[in-house]
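Peer 1: predicted model, plus sequence, below.
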Amino acid sequence: MIKSELVSRIAAQNPHLYQRDVENIVNTILDKITEALANGDRVELRGFGAFSVKARDARIGRNPRTGEKVAVDKKSVPFFKTGKEMRERLNPDSDQA
C-alpha cells in the first residue's frame, strides 16, 4: 500500500473528514516519525510495531556489475520490527511460544 491508498482508505472510513485533512494528518504522523528517527529516537506504535535506527559499520563492498571492490561508508538505516499483535493477525495459525 502506498501513502495515497492509505489516505483514500482512511478518508473512506471517516466520511466526516475531508480527504485533504486526512492527507495532512498522515503526512504529519509520518513527518514526526521521520523527525524522531533523525534524532536517534525510537518510535513505538502499540499493536503495530516499532521504528528505530540501526548503525551499519563501514565495509568493503563489491560492484555487482564489474566485481570491483568499493568502499562503503558507515551509515544509519531505519529499521521496523512488527509488534506482537500485528504478527498474530498476520499469522493466525502460527503457534509461537
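Peer 2: Thanks, I have the structure now.
Peer 1: going by C-alpha atoms from here, please, whenever you check contacts or count neighbours.
Peer 2: Noted.
Peer 1: how far does the host helix or strand of residue 34 sit from its chain's centre?
Peer 2: Element membership of residue 34 [criterion: DSSP states H and E] is helix 19-38. On the basis of CA atoms, centre = their mean, to the nearest Å, helix 19-38 sits 12 Å off its chain's mean C-alpha point.
Peer 1: in that helix, what counts as buried?
Peer 2: For helix 19-38, the buried set under the neighbour-count rule, 16 or more other CA atoms under 10 Å, comprises 19, 22-23, 26, 33-34, 36-37.
Peer 1: use this one as the comparison:
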Amino acid sequence: MTLTKADLIQQVYKNHNTLTKAQAIESVEAFLRISKESLIDGSDLLLSGFGKFHVKQKNARRGRNPQTGDELTLDARRVVTFKPSGILRDKINGTS
C-alpha cells in the first residue's frame, strides 16, 4: 500500500484533535516545503528515529540506449538518497 499526501494529512488530522482539517493540510504542506527547500539547497535532511535524506552529486558518465545499443553521455546530476535509521531498520526487519 502506498501512503499518499492525502493519507498523511488524514492521519495528522485524525491523531491531533485540536487541529482543523485546514491546519492539518498546512502542517503537512509546511513540512514538505521545508524538506524540499533543504534538499534543493544541498543540505541533508535528518529525521531522528526515521532516517537521513542526502543529496549526492553524480558525475557525467557514458551510457547506452538499451533498445538501440547506441552510446550516449548521461549528464551530471544530483540525486537524493535515503538511509534509514537503525531504529527504523530494526522495526522493518522485526528485530526490535
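Peer 2: Yes, it's here. Being a predicted model, the structure only gives us computed values, none of them experimental.
Peer 1: circling back to that earlier point, return the closest of the buried residues of helix 19-38 of the first structure with respect to residue 8 of the first structure.
Peer 2: Taking CA to CA as the measure, residue 8 of the first structure lies nearest residue 19 of the buried residues of helix 19-38 of the first structure, at 7.1 Å.
Peer 1: grab the nearest non-local neighbour of that closest one.
Peer 2: Setting aside the residues directly before and after it, residue 19 of the first structure is nearest to residue 11 in space (CA to CA, 6 or more residues apart in numbering), at 5.5 Å.
Peer 1: which residues touch the aligned partner of the one you found in the second structure?
Peer 2: Pairing criterion TM-score structural alignment: the partner of residue 11 of the first structure within the second structure is identified as residue 13. Under the criterion of CA atoms under 8 Å, 6 or more residues apart in numbering, the neighbours of residue 13 of the second structure are 19-21, 24.
Peer 1: how do those look in the first structure, which are kept?
Peer 2: Retained in the first structure by both residues aligned by TM-score structural alignment, their matches' CA atoms under 8 Å are the following of the contacts of residue 13 of the second structure: 19-21, 24.
Peer 1: brilliant, that's me finished.
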